[in-house]
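Participant: Test case, fold it:
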Amino acid sequence: MNRELEKLPTPAVVIHMDIVEKNVSDMLEGACRAGLKHRPHIKTHRSGYLAGLQVEAGCSGITAAKLGEAEVMAEAGIQDIFIAYPLIGEDKLQRLLDLSGKVKVSTLVNSAVGAGQLSDFFEKAHKRVDVLIEIDGGLNRGGVKPGKAALEFARSIRELAGIRIVGLMYYGGLVYNSRNIEEIRQYAREERDTLLQTAKLLEEDGFRMEVLSAGSSFTGKVPEELRGITEIRSGHYIFNDCGQIDAGLVKPDDCALRVLATVVSKPDEHVVIADVGTKSLTGDVCHYRKGYGWICGYPEVEIYALNEEHAFLRCEAENPLQIGDKIEIIPNHACVVTNLVDRVYGFYNGKFRGTIEIDARGRSE
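Facilitator: Predicted structure coming up:
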């Protein structure tokens, strides 16, 4: 480990910006070859700086999970924002209306109640907002079922004056159960075919399907299987993590986000304790990998348990780590980690370049 990393207080979240730039470029190039736009999901980093980097690189806009994120991104200068979440309640609709006066904004609808509320609010303001109909991708968490059910839903909201239906959105969350690239390819083909078949039904009924939005950080890495839709919304690809290592999509050297920790005790020859826990790493687990992260340079050492401020690291042989050693950990799920800190430490080719604010941290409202 280089000396500049060793100087940081721990635990600390480190972003290797040279890897970030490569990840952003690779995803954009793949999307472009397949005729797709890329509208990355910024819930992974919640940083206006990193969102700006993605847009400057060529992304068509961004995707936000929550209004709070979108408001911060608008203040950071992002001009085209899709909010991939149903917005229910007058407080949120007023905020969306306010946001629409500052930047280009769109959102999704997945219920007659939600679509009606949204339309009424914008119609009273003599405005219309673009919406995508959310199509269920197998998680059963809010989307309209594909095919005829989606057509019937679209017909039921067709005459609402405050919204304009511009396409469909799909999130195939089941892809994260994949063991390998071939399973990921199959999921990608399923999301493509589901969107295209449903869009065809709606187009035949007179709807304009300008936007067909899908693509996760898994299926976005096989963009050739998504030809025919219009955009992907990959998120944690910008950092990558153990979930992607687990599925064979990336190697540890492709992972830009690391959590730096210090070994603080050694209770026996096999186990050491590091000063990082669920408050700085994440308690999320991978489907097919044991432990709570990958320790760079020490693949034989497993993080087998976490408390709030302690990580338990064991090795079948004598543990090579000693008290005072600093380690970089690739987390199982990068999206959780950035929301645990106010700022991260940016490095480029091993040299410290400055801190990056996580300015939408905690903005889930």
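Participant: only C-alpha atoms for contact and neighbour calcs from this point on.
Facilitator: OK.
Participant: Next one: residue 179 from residue 141, what distance?
Facilitator: Residue 179 sits 23 Å away from residue 141, going by CA to CA, to the nearest Å.
Participant: Compare neighbour counts for the two and give me the winner.
Facilitator: Between residue 179 and residue 141, residue 179 has the larger neighbour count (other CA atoms under 10 Å), namely 15 against 8.
Participant: contacting residues around that one?
Facilitator: Each residue near residue 179 by CA atoms under 8 Å, 6 or more residues apart in numbering is listed here: 246-248, 288.
Participant: Secondary structure class of it, three-state.
Facilitator: coil (DSSP: H, G, I helix; E, B strand; the rest coil).
Participant: can you check residue 154 too?
Facilitator: Three-state call for residue 154 (three-state DSSP): helix.
Participant: Do a quick rundown of the helices in the stretch 151-300 of the chain.
Facilitator: Applying DSSP state H, counting those that start in this stretch to the stretch 151-300 of the chain gives helices spanning 181-204, 242-246.
Participant: out of those helices, which comes closest to residue 18?
Facilitator: helix 242-246 (18.6 Å; CA to CA).
Participant: That closest one packs against which elements?
Facilitator: Helix 242-246 sits against no helix or strand, with contacts defined as 3 or more CA pairs under 8 Å, 6 or more residues apart in numbering; DSSP states H and E.
Participant: neighbouring contacts of that helix?
Facilitator: Residues outside helix 242-246 that contact it (CA under 8 Å, 6+ apart) are 176, 179, 218, 250-252, 286-289, 293-294, 330-333.
Participant: And for stretch 41-55?
Facilitator: Against stretch 41-55 from outside (CA under 8 Å, 6+ apart): 24, 40, 61-65, 69, 72-73, 76-78, 233-236, 334-336, 338-339, 356-361.
Participant: cool, and stretch 267-279?
Facilitator: Defining contact as CA under 8 Å, 6+ apart, one finds that stretch 267-279 is touched by 10-11, 261-266, 306-319, 321-323, 340.
Participant: Any figure for the gap between the nearest residue to residue 176 once chain neighbours are set aside and residue 161?
Facilitator: Sequence neighbours aside, residue 218 is the residue nearest to residue 176 in space, at 7.4 Å (criterion: CA to CA, 6 or more residues apart in numbering). Residue 218 sits 37 Å away from residue 161, going by CA to CA.
Participant: And this one, please, so the two structures can be compared:
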Amino acid sequence: METSDQTTVEQLDTPSLLLDLDVMEQNLKEIAQFAKQQGIRWRPHIKTHKCVEIARKQLAYGACGITVAKVSEAEVMAKAGIRDILIAYPLSSPLKLQRVAALLPLAKLTLAVDHAKQAELLDQFFAHTSAVVDVWIKVDSGLHRCGVEPGAETVALAKEIAKYPHLRLQGLFTHAGHSYAASSREEIERIGEYEGQAVAESAAWCEQEGIPIPHRSVGSTPTFRISGRQPGITEVRPGNAVFYDAIQVGLGVATYEQCALRVLSSVVSMRPHERLVLDAGSKTLSLDQGAHGNATVKGFGHIVGHPELTIQRLSEEHGVVAIDRATNLALTDRVQIIPNHACTVVNLFDRYVLHRKGVIVGEWRIEARGKVQ
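Facilitator: Next comes the predicted model:
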């Protein structure tokens, strides 16, 4: 619920995690419009925000369901009333499958499969229940993390899954996370095009073998507007696009003005013309400078409105900032920092402080922070 007593963000203690609702809602509107224009579905990954209220916002803007990475995230979201959840992470541990089974009365769950032995273990587990579980095959479109190769290898796994009475193959999906290492817009375009083709063509191969594939899902934040246009794709799953961050700006995917998430921090120490120290260290900003080889960011976050400053190094509670030229900042002054990687920063906080044009309008809990099992 939003409220307002005209308190501004500058009156907060620091460090605080600020969420600009106007910017976030515009980001959601643009994703929803893209999906509608393409005639496809939108299933955002909540690992970025880990917040029930934001998941509800995404559904209100037209998302068909959500994506999670971990069973513990699914538990939070299902218990909060989210009814359609893809767990986009290979599961075979009986401990985790027991937790999945406990959630089946609450939500429609879809599980990821990328290995024949994993499919066998899933079927063996669910044979002891009355469930028939929906599964999607993870296809490797170039990240070389999880997933089977497109084409023949995907078809072979699909045929294996079709043998099992407690599994129901419903889709293929991929994640082109290697787009974060792209050095140009042209490279992102190539990665996104292949991402969509890898899934759509693999689905066509499966269907030629008599195995229907109703869902064909793609979409890292840098590529979803490219892969989502490929013929045969039915769904996109951007996560970071709810907020964007300095990495996305560096990739040319977003502007700083589209970054909805910022860390409010204070100057706690300084040596004029040399350095200053902020109360935002690695336990606030994280040490993340980009996954999969990304090299588009400078320092450990972008200090808004201060091009003369670079967050040069972090210790746990200190952000040491190099002063490249004269700055007007003084002791106790506040700055806002756009994180390099929003997802890792969110996982360090308990709550968002919500604002519209700098006026605080409420708070939202980050219920799934720390949920890594």
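Participant: Which of the contacts of stretch 41-55 of the first structure fall in helices?
Facilitator: Members of the contacts of stretch 41-55 of the first structure lying in helices (criterion: DSSP state H): 24, 69, 72-73, 334-336, 338.
Participant: Most neighbours of all those, which one?
Facilitator: Most neighbours among those, by other CA under 10 Å: residue 334, with 28 neighbours.
Participant: Quickly note the distance from the residue positioned nearest the centre of the second structure to residue 88 of the second structure.
Facilitator: In the second structure, the C-alpha nearest the mean C-alpha coordinate belongs to residue 239, at 3.0 Å (CA atoms, centre = their mean). Counting by CA to CA, the gap from residue 239 of the second structure to residue 88 of the second structure is 12 Å.
Participant: next one: residue 281 of the second structure
Facilitator: Distance, residue 281 of the second structure to residue 88 of the second structure, by CA to CA: 31 Å.
Participant: Test my guess that residue 180 of the second structure contacts residue 296.
Facilitator: No. Counting by CA atoms under 8 Å, residue 296 is not a contact partner of residue 180 of the second structure; they are 9.1 Å apart.
Participant: neighbour-wise, which of the two wins?
Facilitator: residue 180 (23 against 20).
Participant: counterpart of the more buried one in the first structure?
Facilitator: Aligning on TM-score structural alignment places residue 180 of the second structure opposite residue 176 in the first structure.
Participant: before we move on, back to that, any of the contacts of helix 242-246 of the first structure buried? List them.
Facilitator: Among the contacts of helix 242-246 of the first structure, those scoring as buried are 176, 218, 250, 252, 286, 293-294, 330-333 (criterion: 16 or more other CA atoms under 10 Å).
Participant: just to revisit the earlier point, could I have the ChimeraX command that selects the buried members from the contacts of stretch 267-279 of the first structure?
Facilitator: If you want just the buried ones from those in ChimeraX, going by 16+ other CA under 10 Å, the selection is:
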select :10,11,261,262,263,264,265,266,306,310,311,312,313,314,315,319,321,322,340
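Participant: Spell out the residue ranges of the strands in the stretch 251-365 of the first structure.
Facilitator: Ranges of strands within the stretch 251-365 of the first structure are 257-265, 271-274, 294-295, 302-306, 311-314, 326-330, 343-348, 351-357, based on DSSP state E, counting those that start in this stretch.
Participant: okay if I get those strands as a markdown table plus distance to residue 110 of the first structure?
Facilitator: Shown next, in a markdown table, are the strands of the stretch 251-365 of the first structure (distance: least, CA to CA, whole Å):
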| stretch | distance to residue 110 of the first structure |
| --- | --- |
| strand 257-265 | 34 |
| strand 271-274 | 45 |
| strand 294-295 | 38 |
| strand 302-306 | 38 |
| strand 311-314 | 41 |
| strand 326-330 | 36 |
| strand 343-348 | 35 |
| strand 351-357 | 33 |
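Participant: quick one, which of those is nearest to residue 2 of the first structure?
Facilitator: Taking CA to CA, strand 351-357 is the member of the strands of the stretch 251-365 of the first structure nearest to residue 2 of the first structure, at 8.7 Å.
Participant: how about the closest one, aligned to which bit of the second structure?
Facilitator: Residues 359-365 of the second structure are matched to strand 351-357 of the first structure when aligned by TM-score structural alignment.
Participant: Average offset of the matching stretch relative to the first structure?
Facilitator: Compared with the first structure after fitting, stretch 359-365 of the second structure deviates on average by 0.8 Å (mean CA distance after the TM-score superposition for the first structure).
Participant: corresponding residue for residue 96 of the second structure in the first structure?
Facilitator: Matched by TM-score structural alignment, residue 96 of the second structure corresponds to residue 92 in the first structure.
Participant: Contacts only, for that match.
Facilitator: Going by CA under 8 Å, 6+ apart, residue 92 of the first structure touches residue 67.
Participant: please redo it, this time with the cut-off set to 10 Å
Facilitator: By CA atoms under 10 Å, 6 or more residues apart in numbering, the residues touching residue 92 of the first structure are 66-68, 86, 98, 118, 365.
Participant: With neighbour count as added columns, please give those in JSON lines.
Facilitator: Listed next are these as JSON lines, based on neighbours: other CA atoms under 10 Å:
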{"residue": "66", "neighbour count": "19"}
{"residue": "67", "neighbour count": "22"}
{"residue": "68", "neighbour count": "17"}
{"residue": "86", "neighbour count": "20"}
{"residue": "98", "neighbour count": "12"}
{"residue": "118", "neighbour count": "30"}
{"residue": "365", "neighbour count": "9"}
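Participant: Among the residues you listed, which one sits closest to residue 30 of the first structure?
Facilitator: Distances from the contacts of residue 92 of the first structure to residue 30 of the first structure were compared by CA to CA; the smallest belongs to residue 66, at 27.3 Å.
Participant: The closest one -> the second structure?
Facilitator: Using TM-score structural alignment, the partner of residue 66 of the first structure in the second structure is residue 70.
Participant: Correct me if wrong: that match contacts residue 77.
Facilitator: No. Residue 70 of the second structure is beyond contact range of residue 77, at 11.0 Å (criterion: CA atoms under 10 Å).
Participant: so what's in contact with the two at the same time?
Facilitator: Residues within reach of residue 70 of the second structure and of residue 77 at once, by CA under 10 Å, 6+ apart, are residue 368.
Participant: doesn't the match of residue 96 of the second structure fall inside a helix?
Facilitator: Yes. Per three-state DSSP, residue 92 of the first structure lies within a helix segment.
Participant: who touches residue 290 of the second structure in this structure?
Facilitator: Contacts of residue 290 of the second structure (CA under 10 Å, 6+ apart): 180-181, 246-248, 296-297, 300, 340-341.
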